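Enquirer: my questions are about this predicted structure, shown below with the sequence.
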Amino acid sequence: MRVRKLEQNRGWAMTVAAGILKPTLLAATSRTWIDGEKIPATGGCIVVLNHISHVDPLLSAHFVYDHGRLPRYLAKSGLFTNKYLGGFLSSAGQIPVERLSRNAIGAYDAAVKAIAEGECIVIYPEGTLTRDPDLWPMKGKTGAARIALATGCPVIPVGQWGAHEVLPPYTKKPLLVPRKNIVMKAGDPVQLDDLLAMPQGPETTAQATDRIMDAITAIVADLRGETPPAERFDPRARGVREIGNPHDVARRTRRTRKRKPSR
């Protein structure tokens, strides 16, 4: 496992975060980093990953940081409402996103600007934890593809596995014993050159999104040693809510069934 020295100026917020989080992650997990040097050492780029646990951002930040880049995230705007946390996140270069609102366009503009300034943006194209029952990457949203097509920057796919054993999806209690191994592997840049030369529109963006998700899925399949589903899970097509815990409906249904009928 090779690591690359960080050349960027971290700033006070990143220095504090790295000083607290990195030793904690080193103590709580073991790591297998593969091909992280494929993340460009300099210049604007996008790192895209599959999303299987709420602890993913901390672990992917560790991966990106260990390979010489400061990760910039598109973070939920609600995190910025607290004066102190919001100030910390802003100082760390994180970008607020107002999901399901017209203001989401502001996050797109901010991400494009960050790329132009040479930043490394980390994006989970699925937009939320995967709803696939077996935790395979599901159908992606178009944000990463739109930013990539607007900037022409490299898009580096990263597959990861193991975070769900540290903090299973939709749970709050981490499972730290026994110590879990986190595996992350970077792939070659997603080939989008032909799409950059085409007129931009929904069809082009959809093709770019599919290529990004295909690249991530291929790496995850390699890490798991398994074959992914022939058709990617699509929450909208399955009638699954895109926000919140998808298991909540099942829990409410079970509770209702247990109630005795009134007389």
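Expert: Ah, there it is.

Enquirer: from now on I want contacts and neighbour counts done on CA atoms only, so please keep to that.
Expert: OK.

Enquirer: what sits against Val166?
Expert: 55, 174-176, 180 (CA atoms under 8 Å, 6 or more residues apart in numbering).

Enquirer: and those residues, which of them are in helices?
Expert: Within the contacts of Val166, no residue falls in helices by DSSP state H.

Enquirer: closest to Cys153 out of those?
Expert: Nearest to Cys153 among the contacts of Val166 is Val55, at 26.8 Å by CA to CA.

Enquirer: how close does the closest one get to Pro174?
Expert: Counting by CA to CA, to the nearest Å, the gap between Val55 and Pro174 amounts to 9 Å.

Enquirer: picking that back up, okay if I get the contacts of Val166 as CSV plus neighbour count and distance to Pro154?
Expert: Shown next, in CSV, are the contacts of Val166 (neighbours: other CA atoms under 10 Å; distance: CA to CA, whole Å):
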residue, neighbour count, distance to Pro154
Val55, 17, 25
Pro174, 12, 34
Leu175, 14, 35
Leu176, 13, 35
Lys180, 17, 31
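
Enquirer: which of those residues fall in strands?
Expert: Among the contacts of Val166, DSSP state E puts Lys180 in strands.

Enquirer: which one of the contacts of Val166 is nearest to Arg255?
Expert: Pro174 (25.7 Å).

Enquirer: how close does that closest one sit to Leu26?
Expert: 15 Å.

Enquirer: got it, and Gly44?
Expert: In terms of CA to CA, Gly44 sits 28 Å off from Leu26.

Enquirer: which one's more surrounded, these two?
Expert: Using other CA atoms under 10 Å, the more surrounded residue of Gly44 and Leu26 is Gly44, with 21 against 11.

Enquirer: apart from its neighbours in sequence, what residue is nearest the more buried one?
Expert: In space, Gly44 comes closest to Gly118 once its chain neighbours are excluded; the distance is 3.8 Å by CA to CA, 6 or more residues apart in numbering.

Enquirer: what about the helices in the stretch 51-200 of the chain?
Expert: All helices of the stretch 51-200 of the chain, identified by DSSP state H, counting those that start in this stretch, fall at 56-66, 83-91, 104-116, 143-151, 163-166, 193-196.

Enquirer: hold the first one in mind and look at this next one:
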Amino acid sequence: MQLRKHLKDATGFALVWTGAKLSHRVRFECSAQIPRTGPVILVANHLTMTEPLAVARLVIGHRRFPHFMVMRQVFSWPVIGQLMRLAGQIPVDRGSAKAAQALDGAAAQLEAGRVVVLYPEGKLTTDPDLMPGPARTGAARLALAHPTVPVVPIGQWGPKPGRRHMLHRHTSRLRIGEPIDLSPFVGARDQDADEDTVRAATDAIMAAIRAEVLAAKADR
């Protein structure tokens, strides 16, 4: 069983490394904000369909392995679906009443001491200036339900959205911020939590992401 796990981890690392290398020039500096062990929630802006590979490359650069929320349809694709399952990615039914159930899968990964990556916007950034826009509350709910788990913001800049850019190998610059202080909101820990409190926690998360996006943009 242990050998199988090591093989799966090695395969996952190799696939992420190769995919990120082919799709982007990934630039980041390793940071102590992402610990070598224990559960972590990473929250990031979402520019393109391929830049999750850049975020994944950042995570494995810290000798951790990322677990993303992935549209459930992807799990039915030949080969790719099997790879998603093997890598422990989290299926989500976006746009349906079942979408919130994906948080249970994310919580299970955290309880196993793993890294969970969330895009609070729940979709690609659509603002013309490419700054992250309004967010859904799932990331905040997950964080508030696990108040001892660090929530680390990641800002990225460089990948350009749109099909005409899909084959372009853009440079992706990523910045890692300090863990977000959500202690003023930790009383809201479940689905019945006060919506204003959860929204305020979401706004705090997005403000931290935007700060790192601006820093990544300035790195050019």
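Expert: Yep, that arrived. Nothing here was measured: the structure is a model prediction, and the numbers come from that model.

Enquirer: which residue lies nearest the spatial centre of the first structure?
Expert: Nearest to the mean C-alpha position of the first structure, counting by CA atoms, centre = their mean, stands Tyr124 at 2.8 Å.

Enquirer: which residues sit in contact with that residue?
Expert: 48-51.

Enquirer: that one -> the second structure?
Expert: Residue correspondence to the second structure (TM-score structural alignment): Tyr124 of the first structure is matched to Tyr119.

Enquirer: how close does that match get to Gly187 of the second structure?
Expert: Between Tyr119 of the second structure and Gly187 of the second structure the distance is 23 Å, computed by CA to CA.

Enquirer: now the strands for the second structure?
Expert: 24-27, 40-44, 66-71, 90-92, 115-118, 151-157, 170-176.

Enquirer: quick one: closest of the ones you listed to Pro128 of the second structure.
Expert: Proximity to Pro128 of the second structure (CA to CA) singles out strand 151-157 among these, at 13.6 Å.

Enquirer: so where in the first structure does that closest one end up aligned?
Expert: Aligned using TM-score structural alignment, strand 151-157 of the second structure spans residues 155-161 in the first structure.

Enquirer: quick one: that stretch to the second structure mean distance?
Expert: Superposed on the second structure, stretch 155-161 of the first structure shows a mean distance of 0.5 Å to its aligned residues (mean CA distance after the TM-score superposition for the first structure).

Enquirer: now Gly61 of the second structure. Nearest residue, chain neighbours left out?
Expert: In space, Gly61 of the second structure is closest to Cys30, 7.2 Å off (CA to CA, 6+ apart).

Enquirer: hang on, that neighbour packs against His62?
Expert: Yes. Cys30 of the second structure is within contact range of His62, at 6.5 Å (criterion: CA atoms under 8 Å).

Enquirer: re the thing from before, next, format the strands of the second structure as TSV and append distance to Ala107 of the second structure.
Expert: Listed next are the strands of the second structure as TSV, based on distance: least, CA to CA, whole Å:
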stretch	distance to Ala107 of the second structure
strand 24-27	28
strand 40-44	10
strand 66-71	11
strand 90-92	10
strand 115-118	9
strand 151-157	13
strand 170-176	22
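
Enquirer: looking at the ones you listed, which is closest to Ala14 of the second structure?
Expert: Nearest of those (CA to CA): strand 66-71, 13.0 Å.

Enquirer: for the contacts of Val166 of the first structure, which one is nearest Pro137 of the first structure?
Expert: Distance to Pro137 of the first structure across those (CA to CA) is lowest for Val55, with 16.4 Å.

Enquirer: from His62 of the first structure, how far out is that closest one?
Expert: From Val55 of the first structure across to His62 of the first structure, the span is 11 Å (CA to CA).

Enquirer: just Lys76 of the first structure next, same as before
Expert: 20 Å.

Enquirer: the two: who's more crowded?
Expert: Under the neighbour definition other CA under 10 Å, Lys76 of the first structure and His62 were set side by side, and His62 has more, 20 against 14.

Enquirer: apart from its chain neighbours, what residue comes closest to that one?
Expert: Closest residue in space to His62 of the first structure, ignoring its immediate chain neighbours: Lys22 at 6.8 Å, by CA to CA, 6+ apart.

Enquirer: Ser53 of the first structure matches what in the second structure?
Expert: Taking TM-score structural alignment, the alignment pairs Ser53 of the first structure with Thr48 from the second structure.

Enquirer: give me the number of residues near the closest residue in space to its match that isn't next to it in sequence?
Expert: Spatial nearest neighbour of Thr48 of the second structure, chain neighbours left out: Pro161 (5.0 Å); criterion: CA to CA, 6+ apart. Neighbour count for Pro161 of the second structure, taken as other CA under 10 Å: 18.

Enquirer: for the one 10 residues further on, same thing?
Expert: For Thr171 of the second structure, the number of neighbouring residues by other CA under 10 Å comes to 17.

Enquirer: what's the match for it in the first structure?
Expert: Under the alignment by TM-score structural alignment, Thr171 of the second structure pairs with Asn181 in the first structure.

Enquirer: quick check: the gap between the residue nearest to that match when sequence neighbours are not counted and Gly162 of the first structure.
Expert: Nearest residue to Asn181 of the first structure in three dimensions, chain neighbours excluded: Ser30, at 4.6 Å (CA to CA, 6+ apart). In this view, Ser30 of the first structure and Gly162 of the first structure are 10 Å apart by CA to CA.

Enquirer: looking at these two, which is more packed in?
Expert: Between Ser30 of the first structure and Gly162, counting by other CA under 10 Å, Gly162 is the more crowded of the two (20 against 13).

Enquirer: so who does the match of Thr171 of the second structure touch?
Expert: Shown in contact with Asn181 of the first structure (CA under 8 Å, 6+ apart): 29-32, 162.

Enquirer: same check for those, but in the second structure.
Expert: Here is what carries over to the second structure from these, by both residues aligned by TM-score structural alignment, their matches' CA atoms under 8 Å: 29-32, 162.
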